[in-house]
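K.L.:
only geometry, no sequence info:
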């Protein structure tokens, strides 16, 4: 069945280019994950906040290495991009940034992130999201990025707002966490040259207590 519109991104384009290293405003970078990062992944997923919002844990360095192998393979399969967020040295892991669920026809992807406990409060997550969004929308050719978080996690809402993602509303009982079903607040940023749409911090959907 012939399509009546061309894909937003041509299949094979990003795999052929290879996964880039992305600089962050104010220092630090996003780079592809390395096997040597496995211990940092285990440390991150031992944190109660990360377990709460990402609903998983890593029980060993070997398991974390398997995750990293899978994260790296998604670039070649053109299904997702996973980056380690690091300090300027490229070694100290500060967090994770992922663009998931690539849709080349409509040009869409989903943003996910976490930060190490020691890196919180310094704007790392927002700067990482901005760097990834800048590359995805301005260079890679994506049209729309979506970001969702539990309404019980206002810290993540603030990250979305600081990164210029506009709040689009609520999806009721849309995600299951260890403590039950959560309403999810959706944000998005689209490729629209010359326009920025930052969402207001502290929107009603984001009231509550929580962390990244």
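P.N.:
Received, thanks. Source: prediction; values computed, not measured. Numbers count the residues shown, from 1 in each chain.
K.L.:
use CA for all of it now, contacts and neighbours both
P.N.:
Noted.
K.L.:
now the helices: where do they sit in the chain?
P.N.:
13-17, 38-45, 48-54, 61-77, 124-135, 154-162 (DSSP state H).
K.L.:
could you check the angle helix 154-162 makes with the fifth one?
P.N.:
Yep, that's helix 124-135 we're talking about. 40 degrees (axes from the mean of the first three to the mean of the last three C-alpha atoms, to 10 degrees).
K.L.:
do you know which of the helices of the chain lies nearest residue 189?
P.N.:
Closest approach to residue 189 among the helices of the chain (C-alpha to C-alpha): helix 124-135, 8.0 Å.
K.L.:
just checking, what packs against that closest one?
P.N.:
Packed against helix 124-135 by the contact rule (3 or more C-alpha pairs under 8 Å, 6 or more residues apart in numbering; DSSP states H and E) you find strand 22-23, strand 29-32, strand 93-103, strand 108-115, helix 154-162.
K.L.:
and here's the other structure:
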């Protein structure tokens, strides 16, 4: 039975090219993960705040190394895409941004992120998310990106607002965290949406402008 619509993005859109390194223009770089990142990932997941909003824990550097191996393989499978967010000057790990639940045929994905404790309050999550959104929507051709966060996670709600992800509603009792079921805010950004700082639709924000 033939389909009546064409895929938004064909199979191979990601796997057919090397995963790119993306610079924000204001001191951050989004790059593919490397095995050498395992100690920093393990250290990041010792933070109690990570345990509050994430369902996985890293008990050892070897476990973190296994995660990174998974993350690197996901690009070729075109179901997830993961980037390390690092300081452009020194290469220090500041966080992670990712596209999850990628459906190329529909041109959709979900944005996810975390930052290490020392990087919080500096706009790292917002700046990295904005760069990833521009790459996905404007440069690659995705149609819709979603962003989900626990209703109680006000910091993530601020990141969504700063990066042009409109609040669309609340998914009740949608995700199980260690302390029980959480209502989740659903935000989304579409290709063609006005980005933060745009004076007119279609104009991208100054990459050196503040996002926090």
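P.N.:
Great, that's in hand. A quick note: this is a predicted structure, and the numbers were derived from the prediction, not measured.
K.L.:
Relative to residue 171 of structure 1, which of the helices of structure 1 is closest?
P.N.:
Of all the helices of structure 1, helix 154-162 sits nearest to residue 171 of structure 1, with 14.4 Å by C-alpha to C-alpha.
K.L.:
By how much does the closest one deviate from structure 2 on average?
P.N.:
Compared with structure 2 after fitting, helix 154-162 of structure 1 deviates on average by 0.4 Å (mean C-alpha distance after the TM-score superposition for structure 1).
K.L.:
chain center to that helix, what's the gap?
P.N.:
12 Å (C-alpha atoms, centre = their mean, to the nearest Å).
K.L.:
go on, stretch 175-187 of structure 1?
P.N.:
Taking C-alpha atoms, centre = their mean, one finds stretch 175-187 of structure 1 lying 16 Å from the centre of the chain it belongs to.
K.L.:
Ok, stretch 155-167 of structure 1 next?
P.N.:
Mean C-alpha position of stretch 155-167 of structure 1 versus that of the full chain (C-alpha atoms, centre = their mean) differs by 12 Å.
K.L.:
before we move on, what about stretch 105-112 of structure 2?
P.N.:
Averaging C-alpha positions (C-alpha atoms, centre = their mean) puts stretch 105-112 of structure 2 11 Å from its chain's average.
K.L.:
Please identify the buried residues of it?
P.N.:
Neighbour-count burial for stretch 105-112 of structure 2 flags 106, 107, 108, 109, 110, 111, 112 (criterion: 16 or more other C-alpha atoms under 10 Å).
K.L.:
residue in structure 1 matching residue 35 of structure 2?
P.N.:
Residue pairing (TM-score structural alignment): residue 35 of structure 2 is matched to residue 35 of structure 1.
K.L.:
burial of that match, as a residue count?
P.N.:
By other C-alpha atoms under 10 Å, the residues close to residue 35 of structure 1 number 14.
K.L.:
Please apply the same query to residue 70 of structure 1.
P.N.:
A count of neighbours around residue 70 of structure 1, defined by other C-alpha under 10 Å, yields 12.
K.L.:
Contact partners for the aligned residue in structure 2 for it?
P.N.:
Using TM-score structural alignment, the partner of residue 70 of structure 1 in structure 2 is residue 70. Neighbour list for residue 70 of structure 2: empty [criterion: C-alpha atoms under 8 Å, 6 or more residues apart in numbering].
K.L.:
any idea how far residue 57 of structure 1 is from residue 152 of structure 1?
P.N.:
20 Å (C-alpha to C-alpha, to the nearest Å).
K.L.:
again with residue 46 of structure 1
P.N.:
From residue 46 of structure 1 to residue 152 of structure 1 the distance is 20 Å (C-alpha to C-alpha).
K.L.:
Between the two, which has more neighbouring residues?
P.N.:
residue 152 (20 against 15).
K.L.:
Quick check: the gap between that one and residue 83 of structure 1.
P.N.:
Computed with C-alpha to C-alpha, the distance linking residue 152 of structure 1 and residue 83 of structure 1 is 26 Å.
K.L.:
Hmm, residue 13 and residue 104 of structure 1 touching each other?
P.N.:
No: under the criterion of C-alpha atoms under 8 Å, residue 104 of structure 1 makes no contact with residue 13, lying 10.1 Å away.
K.L.:
Looking at the two, which has the bigger crowd around it?
P.N.:
A direct count of neighbours by other C-alpha under 10 Å for residue 104 of structure 1 and residue 13 places residue 104 higher, at 19 against 11.
K.L.:
can you pull the contacts of that one?
P.N.:
Listed by C-alpha under 8 Å, 6+ apart, the contact set of residue 104 of structure 1 reads 7, 8, 9, 10, 11, 142.
K.L.:
How many residues are close by the first one?
P.N.:
Residue 7 of structure 1 sits with 13 neighbouring residues when counted by other C-alpha under 10 Å.
K.L.:
Repeat that for the second one.
P.N.:
With neighbours defined by other C-alpha under 10 Å, the count for residue 8 of structure 1 comes to 15.
K.L.:
thought it was touching residue 137?
P.N.:
No: if you go by C-alpha under 8 Å, residue 8 of structure 1 and residue 137 don't touch, sitting 11.3 Å apart.
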